[in-house]
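Novice: Return a 3D structure for these sequence lines:
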Amino acid sequence: MSDNSLGTPLPTEIDTTIAHEARVYDYWLGGKENYPADRALGDMIAEHVPTIKTMARANRAFLARAVRYLVADAGITQFLDIGTGIPTAGNTHEVAQSSDPNARVVYVDKDPIVLAHARALMDSTPQGRTRFIHADLHDPRSILDHPDLTGTLDLSEPVAIMLVAIMMYFSDDDHPQRIIAELLDALPSGSYVVITHPTADFAPEAMAGVKAAAESSGIGFHPRSKSDTGDLFAGTTLIDPGLVPVATWRPELTDRPVAVAEAESAWYWAGIGRKP
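Specialist: Below is the predicted model:
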């Protein structure tokens, strides 16, 4: 077992016979850190959403664009990436440090599969720094009080919180807005929060099928409307272009143009909010 800063034990055992959301996502991205149970659930969801791999890749591409914007245009050099997932190409620190080698990144995930691959997240530039914290977003204080956070990031200076494809695992009963507010309250003016969130707004029946498939494998899944996703940005000001489909958020920040089919089939809302 591992524990967070409050001494609460977190699981470190990995069960490959049960589908795991991080490994399913890895499968959709074309990764190799997945097992038959993960691929079976990934294929089951693809029966409802044939473009699910496009959706996952569009979401990943947004992360890179968001980080480039935050470094180059907003002057952010500190990132708190929560719900990191299995490392793959274009991790937050790689994108940030390619623009500013001094960038610092703290990754957070509660899942033992991510802990097992955390070494891949530590490959920092000499000028910058990266750390991984094994902690649970349900308990924000376990993140905010962790010595590796306060030893890596200067919380008196602006920080960007990355919540990319993570809040859908929080039900309304988990009070996701309150969790995000607690994180933002610990950060100064000029900090940012980055959120992508799956939605049923574009295809209600298909997303209902995704929800049922995920929950049949023991994974809680909670798509949200544009309005409900917007509520997660409470206390911040959305930067242009606001809350938009994930593939259409500042596509000029990549060399690859966004195809119309991709924009219409990636059913995530995406946005960046700035704390006044």
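
Novice: from here on, contacts and neighbour counts on C-alpha atoms
Specialist: Fine.

Novice: Please tell me how far G75 sits from E157.
Specialist: 11 Å (Cα to Cα, to the nearest Å).

Novice: now do S217
Specialist: For S217, the distance to E157 - Cα to Cα - is 41 Å.

Novice: Next, the contact list for the spatially most central residue of the chain, please.
Specialist: Central residue of the chain (Cα atoms, centre = their mean): V164, 2.4 Å from the mean position. Neighbouring residues of V164 by Cα atoms under 8 Å, 6 or more residues apart in numbering: 59, 63, 82-83, 194-197.

Novice: next up, for comparison:
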Amino acid sequence: MIDVTRPSYARMYDYLIGGTDNYPSDRRACAELLDIAPDMQQLAQANRAFLVRAVRYLAQTHGVRRFLDFGTGLPTRPNVHEVAQEVTPTASVVYIDNDPMVCAHGRMVLEEDLLTTAVVEADIRDPERIFSVPRVRRILADDRPVAALFVSVLHCLTDDDDPWLLVRDVAARLPAGSYLVISHIASDDATSREELSAFMKRTIGSWGRVRSTADIARFFDGSDLLEHPAPVEVSTWLPDTGLALRPAGADWIACGGVARIR
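Specialist: Next up is the predicted model:
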């Protein structure tokens, strides 16, 4: 049974980007979060826009037709398959999340065409299980490049979970010439990192931490970043609007990039 009296990260994020699949507990937690980090709503919206741009870029510019979305979160239009299928109607997407509510909503909204979309309930820390699922194996079957999306999820993992090893493990299982899309809450101020991390752990229980931009760069070891030589604040990654969503002087950013795996 889903406990809606306790905030969840997925529902808080849903609220911040303007979704409706959230509850009073999530909205109260977001109000407290915005007291600590007033720019966090803009950060979440910039992060979502980055996901859309990155998927469209990979589909249009690099011909990617297969996507694995790790830590999907609640469905929000346009979803990954909608963006990819605007370019190629047969593009395939597998959404992966361990939140039962996310998966229940996902199966109602995301599995519009069972030939091209699927939702897998699994912990992203268990790639062995994920890559044994028939729908995932089917995406890999013809050895064409796949894009692995880790958008706004790796900060949910602790250092003990070793998210850097997780990304390397997933990358090693993908066909040659595959891609990574990563974004992560970051700050180069140690006090700010600790303050926000402590709030999230206290609020939702299980959470990782805000990391430095140098920490984010480590996720791209063994791959070549595209369009930018280093991870960037995501609203500056191939922006399609003149509006800079990150307020000047913000303590936290969504930092990330798109890379081709060597």
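
Novice: re earlier: need the contacts of V164 of structure 1 in CSV with distance to D15 of structure 1, neighbour count and secondary structure, can you?
Specialist: Listed next are those as CSV, based on distance: Cα to Cα, whole Å; neighbours: other Cα atoms under 10 Å; DSSP: H, G, I helix; E, B strand; the rest coil:
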residue, distance to D15 of structure 1, neighbour count, secondary structure
N59, 26, 24, helix
L63, 28, 25, helix
I82, 22, 24, strand
G83, 19, 22, coil
V194, 31, 21, strand
I195, 29, 26, strand
T196, 28, 27, strand
H197, 27, 27, strand
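
Novice: which two of those residues lie the greatest distance from each other?
Specialist: The span of the contacts of V164 of structure 1, defined through Cα to Cα, is set by N59 and I82 at 15.0 Å.

Novice: For the stretch 1-150 of structure 2, which segments count as helices?
Specialist: 9-16, 24-36, 40-61, 80-87, 100-109, 127-130, 134-140 (DSSP state H, counting those that start in this stretch).

Novice: For E233 of structure 2, which of the ones you listed is the nearest?
Specialist: helix 40-61 (9.1 Å).

Novice: The closest one vs structure 1, average offset?
Specialist: Superposed on structure 1, helix 40-61 of structure 2 shows a mean distance to its aligned partners of 0.5 Å (mean Cα distance after the TM-score superposition for structure 1).

Novice: in structure 1, what residues pair with that helix?
Specialist: Here helix 40-61 of structure 2 aligns to structure 1 at residues 52-73, judged by TM-score structural alignment.

Novice: the strands in structure 1, which residues?
Specialist: 2-3, 9-10, 78-82, 104-109, 129-134, 160-164, 192-198, 237-238, 244-245, 268-274 (DSSP state E).

Novice: Surely F219 of structure 2 and V167 touch.
Specialist: Yes - with contacts defined as Cα atoms under 8 Å, F219 of structure 2 counts as touching V167 at a distance of 6.7 Å.

Novice: any idea what S227 of structure 1 aligns with in structure 2?
Specialist: By TM-score structural alignment, S227 of structure 1 lines up with A214.

Novice: Distance of that match relative to S187 of structure 2?
Specialist: A214 of structure 2 sits 10 Å away from S187 of structure 2, going by Cα to Cα.

Novice: Show me which of those two is the more surrounded one.
Specialist: Higher neighbour count among A214 of structure 2 and S187: S187, with 23 against 13, using other Cα atoms under 10 Å.

Novice: didn't that one look like it was pressed against W252?
Specialist: Yes - between S187 of structure 2 and W252 a contact is recorded at 4.9 Å, counting by Cα under 8 Å.
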